[in-house]
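Peer 1: the amino acid sequence is not available; the structure is as follows:
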């Protein structure tokens, strides 16, 4: 097994073929279908769908009752079946099929010269421009559950799930066009029966507005079913006697559009996407309501027949993803969606804080201001909360507390920031109290013989926290926390002090990479009010992230814990999806390309695993109240993450070590 093969990580490459067709010319249609099948197989596709009645063309009308056409379709199917003998993919083609003196609109599922099954259409549209009940019978009217086709005895019926034994998460269900337009599509029950990839062979003529509706329909069905949905449409060559055809092909996964074909294309074409089967399986496992639905509809689920097959995957072939993986999963790449995300997160934080202030009857906030990123954003949220409550921003007491290693740049930024916000600004030099604490506990640090150990660092953090809480007592306010999700995940916070403990924390479920964009968004959209000098926000964004606790050379946080860009990536796929480290590394390599070498990706991921799974959970088990802002998760023990404080990281590290050093 290669770790640079997408199938090794439970992805499946699926495709929709939109061949050029000719009405009532099965041989021509088979030739075009085979050409697209060979193209897809060369690209590593596992499952490929074609349009409804693609071997005959959909717009044959009463020609469907002509024996010559029906015989020609079976001959065309034989051509396609023969071509699949050397192709390692499941092909699903549409054709009219005679069964027990009835005619059915069918999907035929093929693999390596074998017919896996035949699925008849259940719901026949007989309104507006559609007259299917004139030519076809519904699959519900069938009196047999198997048919003999091209010399093979094969399953027949709409309640079939085709299961890949060599890829257990790949389980297919097929429905046809109108089936998905009904209140309860057959695919809904199929998903409850275990199908993860729902395939729809559609023809679907085009009228104004229909393309957008199809897109919405397919996306929503994939979301409701926690599945992938593969949808085809008929394209060039169908009869335009009364209709037109756009060849829209769609591939969705759990509500997300992965791929869409170009419409109104004259030539045959293919659209592909890599479906994350593990993501779908984990979502079904996580969402207990899915299991409840399985139980509630046990009779319908039990009616499905499982049809096993072996795909014959080549996992020793390098096969990269055909899928966009965002470098910053918490931050949309699209600028419009990014602004929308920032506004939504900002509003959630503000709403959480205003409610806490209103319910507690407390009208003042105390915030420690370091001149760095997290405390900056907490102060920005506090300012908007005061505006929303109709209170002056001077009800915020901002306190900068320089210590032994505080740089002039961050100290000045803290002052400028408080002035820009308009809060009450205070400055407390904590060095005298820290020196007294060091003496009181018998620490060996002396000015002429410095000892810069963890105690020296944490005494400063502790003194800052003590000042904040006592100042809050004096002012009748509450301490607003500043620590973020990334720091909490890595345990990069001191237990019981300001970046860990507070009365309320607005940043606890916001990762570092998103906070950077939130601060920039506030600066660029004038959230602080017209005429406010926001240059200080840009200066803060350009400042190296550092705890500033040891005099001398600047302490770089990312030099210790790794780049936050990678660590937030690791956190998202660990917390939100529960992926194994080897899959996370595979995704990171694809997302970041040459920006990070495979060895660096592996090194940083190792840091994450060691810090996240062993040694820092006790800090996450007792965190202040904080609003959850996104589906990417939080680490609150009252929310998304409950874990033992004394677990081991061995299994995650062992999985990481399976990756060859030259490939992450």
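Peer 2: Sure thing, it's come through. Being a predicted model, the structure only gives us computed values, none of them experimental.

Peer 1: from here on, contacts and neighbour counts on C-alpha atoms
Peer 2: Noted.

Peer 1: quick check: residue 457 is in a strand.
Peer 2: No - with DSSP: H, G, I helix; E, B strand; the rest coil as the criterion, residue 457 is located in helix rather than a strand.

Peer 1: can you get me a residue count around it?
Peer 2: The number of residues packed near residue 457 is 19, by other CA atoms under 10 Å.

Peer 1: what's the answer for residue 294, then?
Peer 2: Considering only other CA under 10 Å, residue 294 is surrounded by 18 other residues.

Peer 1: how about residue 132?
Peer 2: Around residue 132 there are 18 residues (other CA under 10 Å).

Peer 1: pretty sure residue 606 is touching residue 653, no?
Peer 2: Yes - taking CA atoms under 8 Å as the definition, residue 606 is a contact partner of residue 653 at 6.9 Å.

Peer 1: okay, pairing it with this:
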């Protein structure tokens, strides 16, 4: 399910739609993701009484739509002891109970301890056919957490996990390794239900899946799109396997000594006659295909969920704006994307040709605004004040800001969302102009290093050659003065991106980075630029997170900061 934070009525309608689908298929149990009614993360909306009140009202309304099927649904629970991140247990038109999340993540992009109280009890539902244990997201990551307690002390044969687990590169493989381990430890089926969709900087990749008691995937939903997964569980095989498993008795005795509490909820599910289901296992995307899919979904949902119909991109003839344009077209359709070319006297003949060719291949008319006269009017206005001063970055930045101004004017006039085309290498080092090429409502490549930009462009061209070959081959340049090249000012992107990854994502010190074989002079230069550019990043647009540690929610450094790592 792809919920929208705060769109309670819309989320309610989606939930009811899936309830009716599952009832038509005569399902026994229907599982929804974590906080699917509110959307995730609702952040400080959780401090609003009206928001909580409407959520509770709609939850009660959902319960009246549920018949003999068991529905397990993620929502908030305002209790006497505080607010809980909960799973509502619904059956026969009533809310039968709640499970409250016990392990609250408070790291990386998560702030759950700011809002929620920890649950203290595990929950097992006895449905007659089997016993089902409930966990929510972080709970299932704990080796000796609620899943093991519910399996050993509560007798659960199925562990259900409600999730809103955000994407980063390689996350699904890490998840599945953990889920396999948890299924083996508990000797249970693990039913993992995850949200899908974009929410501000986060992308949720879906891939809801079921693991059997042998740690093997028996079913997996699609990634990066909504999917409805129906699975038949072979409980007789699980029971035979458990009888031969000797470790459970020893572990049960160990857990029993800890006085852990497990609530038991009895719900009688009627036996139903229905056709058997062929469990399907969708493939996991990887590499450039995985990242590209995340970016397309992130753009599509940010534009749609924020009420925009069209997006506008300033194209320069460079790789970043070309890739951003193609992603936008794949996300929104060519009819909803506008391309604006703003050349100056420093724009090369090749760039002019490449932009027009990109426009032709994408089938989008090009809006062209020459900034030459506008730039000259700035210089004339500043001539007396700048007298005696040499041309420097000031004049370069004026050009970038003219372009940013024009894009924002078009945005204001036509309600087009400006998609920023800056990449992670530029945002990291501050190689971008505040209120210029950093302008925009959403930054598509904000967490994508320059080297990966090329990989993504090559991947997309392997499907259909929409990006002109010369754009991929020419050296990157801002073209704000004659004979300008990025690498003459910064250094080779292959090494820069390694430094950024080590310094930002792995938190390595400059000395540790040098020990990895990177030149000290370049390491010192890039890490200092990263530290000094925090003020710029704070003023930049939000953008899609694809790495384990992105700028923004993941990495919170002070702007006023005199500490320099060695």
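Peer 2: Perfect, thanks for sending it. In this text, all values refer to a predicted model and were calculated from it rather than measured experimentally.

Peer 1: quick one: TM-score?
Peer 2: Here the TM-score for the pair of chains, by TM-score structural alignment, normalised by the length of structure 2, is 0.49; 300 aligned residues with a CA RMSD of 3.1 Å.

Peer 1: distance of residue 276 of structure 1 from residue 583 of structure 1?
Peer 2: 11 Å (CA to CA, to the nearest Å).

Peer 1: try residue 355 of structure 1
Peer 2: Counting by CA to CA, the separation of residue 355 of structure 1 from residue 583 of structure 1 is 40 Å.

Peer 1: who has more neighbours out of these two?
Peer 2: Remark: of residue 355 of structure 1 and residue 583, residue 583 carries more neighbours, 21 against 13, as counted by other CA under 10 Å.

Peer 1: show me what the helix or strand encompassing that one packs onto, helices and strands only.
Peer 2: Element membership for residue 583 of structure 1 (DSSP states H and E) is helix 581-592. Under the contact criterion of 3 or more CA pairs under 8 Å, 6 or more residues apart in numbering; DSSP states H and E, helix 581-592 of structure 1 touches helix 564-575, helix 598-613, helix 650-657.

Peer 1: go again using 7 Å as the cut-off
Peer 2: When contacts are defined as 3 or more CA pairs under 7 Å, 6 or more residues apart in numbering; DSSP states H and E, helix 581-592 of structure 1 sits against helix 598-613, helix 650-657.

Peer 1: got the angle for the last one vs helix 581-592?
Peer 2: When axes from the mean of the first three to the mean of the last three CA atoms, to 10 degrees is applied, the directions of helix 650-657 of structure 1 and helix 581-592 differ by 50 degrees.

Peer 1: same question, the first one
Peer 2: Interaxial angle of helix 598-613 of structure 1 relative to helix 581-592 (the same axes, to 10 degrees): 130 degrees.

Peer 1: could you look up the next helix or strand downstream of helix 598-613 of structure 1?
Peer 2: Downstream of helix 598-613 of structure 1, the next assigned helix or strand under DSSP H and E is helix 617-620.

Peer 1: what's that next one packed up against?
Peer 2: Secondary elements touching helix 617-620 of structure 1 (3+ CA pairs under 7 Å, 6+ apart): none.

Peer 1: most tightly packed of the helices and strands packed on helix 581-592 of structure 1?
Peer 2: Highest mean neighbour count of those: helix 598-613, a mean of 20 (counted as mean count of other CA atoms under 10 Å).

Peer 1: now that helix against helix 564-575, angle please.
Peer 2: 60 degrees.

Peer 1: so which elements touch helix 598-613 of structure 1?
Peer 2: When contacts are defined as 3+ CA pairs under 7 Å, 6+ apart, helix 598-613 of structure 1 packs onto helix 485-490, helix 581-592, helix 650-657.

Peer 1: on that earlier part again, how about JSON lines for the helices and strands packed on helix 581-592 of structure 1, with distance to residue 120 of structure 1 added?
Peer 2: Converted to JSON lines, those look like this (distance: least, CA to CA, whole Å):
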{"stretch": "helix 598-613", "distance to residue 120 of structure 1": "48"}
{"stretch": "helix 650-657", "distance to residue 120 of structure 1": "44"}
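
Peer 1: out of those, which is closest to residue 306 of structure 1?
Peer 2: helix 650-657 (32.3 Å; CA to CA).
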